[in-house]
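Chemist: what's the 3D shape of this:
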Amino acid sequence: MDITNSTVFIPGATSGIGLGLAQRLQAAGSTVVIGGRRRALLDSLHDEYGFGTVELDVTDPASITAAAASVIESHPSLDTLVTMSGIMRAEDLRSSAHLDDALATIETNLLGTIRLIDAFLPHLLGRPASTIITVSSGLAYMPLAATPTYSATKAAVHSYTQSLRQQLAGSPVSVLELVPPAVATDLMGEGVDFGGMPLEDFLSEVVSLLEAGASPEILVQNVLPLRWSERDGTQQQLIGALASRGH
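Modeler: Model prediction:
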């Protein structure tokens, strides 16, 4: 991916990592289109940063199809999709009351990713060179017990990405996987403290890794202990340590 000259669509880029990445890619020279559910917020971000915008609800297949058609029509040079949309909710598995949160998480994080790729892949296959960046998590490799379905969907996104990369081998489409650690954002709600790394530090490291282009997995230093926990024999220790912090 040439971050200085790409045309990028990032659904779920109205806050947090998505918005920060949109800003960084635009500053590097790329054209960026963002998607989200709230028109007023999209209009505000367009006015402030100059992004292209499209209304999109990744839990609604018809919305994804319409948004893809709109983005491709307005930006036929589109060559990069970042499947950023995601939600993270605490669940108590001792009570079936968690099921609605589990279903919403699967619909957004996993099915949303699959449907976005389905909607944009025919166009991306027609470009001379293009990129899909999925977004998993360090929790794909060892779960945060308080957010079991979130962790499970991110493990599924990782596995799905590996299959997608293999199926697209030899095509014009490169498949990357962004694997964030805990980052200081409002993913679990305003004011909820993850104890994560500062957003700007994370973004700077991600941009450097994208520029280097050395690996299909975009792994900042903070996520390495989680990524390799099973190999290193530290997985259960880390699961317990995270759970004991009360998250």
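Chemist: alpha carbons only for contacts and neighbour counts from here, please
Modeler: Will do.
Chemist: got the contact list for stretch 3-23?
Modeler: With contact meaning C-alpha atoms under 8 Å, 6 or more residues apart in numbering, stretch 3-23 is reached by 25, 28-36, 41-42, 45, 49, 56, 71, 75, 77-86, 185-187, 199-200, 203, 210-211.
Chemist: any idea how far the longest helix seen in the chain is from the chain center?
Modeler: Criterion DSSP state H: the longest helix present in the chain is helix 148-167. Computed by C-alpha atoms, centre = their mean, to the nearest Å, the separation of helix 148-167 from the middle of its chain amounts to 12 Å.
Chemist: next, the contact list for residue 151, please.
Modeler: Going by C-alpha under 8 Å, 6+ apart, residue 151 touches 137, 139-140, 142-144.
Chemist: ok so, going back, PyMOL command for the buried members of the contacts of stretch 3-23?
Modeler: Per 16 or more other C-alpha atoms under 10 Å, the buried members of these correspond to this PyMOL selection:
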select buried, resi 25+30+31+32+33+34+35+36+42+45+56+71+75+77+78+79+80+81+82+83+84+85+86+185+187+199+203+210
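Chemist: here's the other one to compare against:
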Amino acid sequence: MKLTDNTILITGGGSGIGLALARAFRELGNEVIVSNRSEERLAAARAEGFATYAVDMADPAGIAAMAAQVLSDYPALNGVIQNAGIMQMENLLNGNTQQVQDHTIAVNLLGPMRLNNALIPHLLKQDRAFIMTVSSGLAFLPAAMFPTYSATKAAIHSYTQSLRYQLKNTSIQVMELAPPYVQTTLTGEHQATDPHAMPLDEFINEVMSILKQNPDTREILVERVNFLRTAESKGMNAYYELFNGFNDQMASTRTTSV
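Modeler: Predicted structure coming up:
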């Protein structure tokens, strides 16, 4: 991807990783548009000078309407970062998590698919375009306390590979950003100051450094996420030993790793 002179839509761009990416890409000379469900967060983004659009990524009609409006307002749009997502703990023994599961799948998996469906015909007409999905380290080694979140991120990883293959002879570059556990409010306010989590500015700086060094990379992986990304390559026995140890530690400390 080229790092300057793009027009980029970032979903979930009102806070956390999305807002930090919006700032970083704008500093490089890109026009950045952010979407979010929270009007309060959109107002804060507008105060920083970003164009904003309200959308609930679980609402198919809302996604279609937002995409149409963005394309009408910004016909030069050539990039989308699919960052919006939710993460909720589930106790599968209770049998009462269906609502959480349905909503998580709608936002984290179907939402990006629907938005891509709405934008790809336009992006194909651009000389250079890109789609960046945001999965997670948990796509490769799931957190048992967050089973549906982990499953949706594994699905995003799989979907991204298929999307990249189908678009390989087009003008659209497809990338996947897989964050580790980062200091955001994804699981609650406690996460933003959790010393186990990677500081947000440190994460963004490393991401942008990777893109500057290798703008054609398929996967954007900071050093801290590599042990998750490579877990399966160690063999089945080693993988399950790592999986059990990882989840035992999470269960004992109530610490999450995304």
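Chemist: still on that earlier bit, next helix or strand past the longest helix of the first structure?
Modeler: Counting by DSSP states H and E, the next helix or strand C-terminal to helix 148-167 of the first structure is strand 173-178.
Chemist: tell me what that next one is packed against?
Modeler: The contact analysis (3 or more C-alpha pairs under 8 Å, 6 or more residues apart in numbering; DSSP states H and E) places strand 173-178 of the first structure against strand 130-135, helix 148-167, strand 217-218.
Chemist: what's the angle from that strand to helix 148-167?
Modeler: Strand 173-178 of the first structure and helix 148-167 meet at an angle of 150 degrees, taking axes from the mean of the first three to the mean of the last three C-alpha atoms, to 10 degrees as the criterion.
Chemist: what sits up against strand 173-178 of the first structure?
Modeler: The contact list for strand 173-178 of the first structure, computed with C-alpha under 8 Å, 6+ apart, reads 124-125, 129-137, 158, 161, 164-165, 168, 216-219.
Chemist: if we go to 7 Å?
Modeler: Strand 173-178 of the first structure has contacts (C-alpha atoms under 7 Å, 6 or more residues apart in numbering) with 124-125, 129-136, 165, 216-219.
Chemist: just give the nearest non-adjacent residue to residue 68 of the second structure, would you?
Modeler: Closest residue in space to residue 68 of the second structure, ignoring its immediate chain neighbours: residue 118 at 7.8 Å, by C-alpha to C-alpha, 6 or more residues apart in numbering.
Chemist: same check, this time on residue 185 of the first structure
Modeler: Closest to residue 185 of the first structure by C-alpha to C-alpha, 6+ apart is residue 16, at 5.3 Å.
Chemist: how about the strands in the stretch 1-150 of the second structure?
Modeler: Using DSSP state E, counting those that start in this stretch, the strands of the stretch 1-150 of the second structure run over residues 7-11, 31-36, 51-54, 79-82, 129-134.
Chemist: with distance to residue 107 of the second structure as extra columns, can I get these in JSON lines?
Modeler: Listed next are the strands of the stretch 1-150 of the second structure as JSON lines, based on distance: least, C-alpha to C-alpha, whole Å:
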{"stretch": "strand 7-11", "distance to residue 107 of the second structure": "11"}
{"stretch": "strand 31-36", "distance to residue 107 of the second structure": "12"}
{"stretch": "strand 51-54", "distance to residue 107 of the second structure": "14"}
{"stretch": "strand 79-82", "distance to residue 107 of the second structure": "11"}
{"stretch": "strand 129-134", "distance to residue 107 of the second structure": "12"}
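Chemist: show me where the first structure has its helices.
Modeler: Applying DSSP H to the first structure gives helices spanning 16-28, 39-49, 61-74, 99-105, 112-125, 148-167, 199-212, 224-227, 229-232, 235-244.
Chemist: distance check, residue 181 of the second structure against residue 237 of the second structure.
Modeler: For residue 181 of the second structure, the distance to residue 237 of the second structure (C-alpha to C-alpha, to the nearest Å) stands at 25 Å.
Chemist: quick check, residue 42 of the second structure in contact with residue 49.
Modeler: No - Residue 42 of the second structure is beyond contact range of residue 49, at 10.6 Å (criterion: C-alpha atoms under 7 Å).
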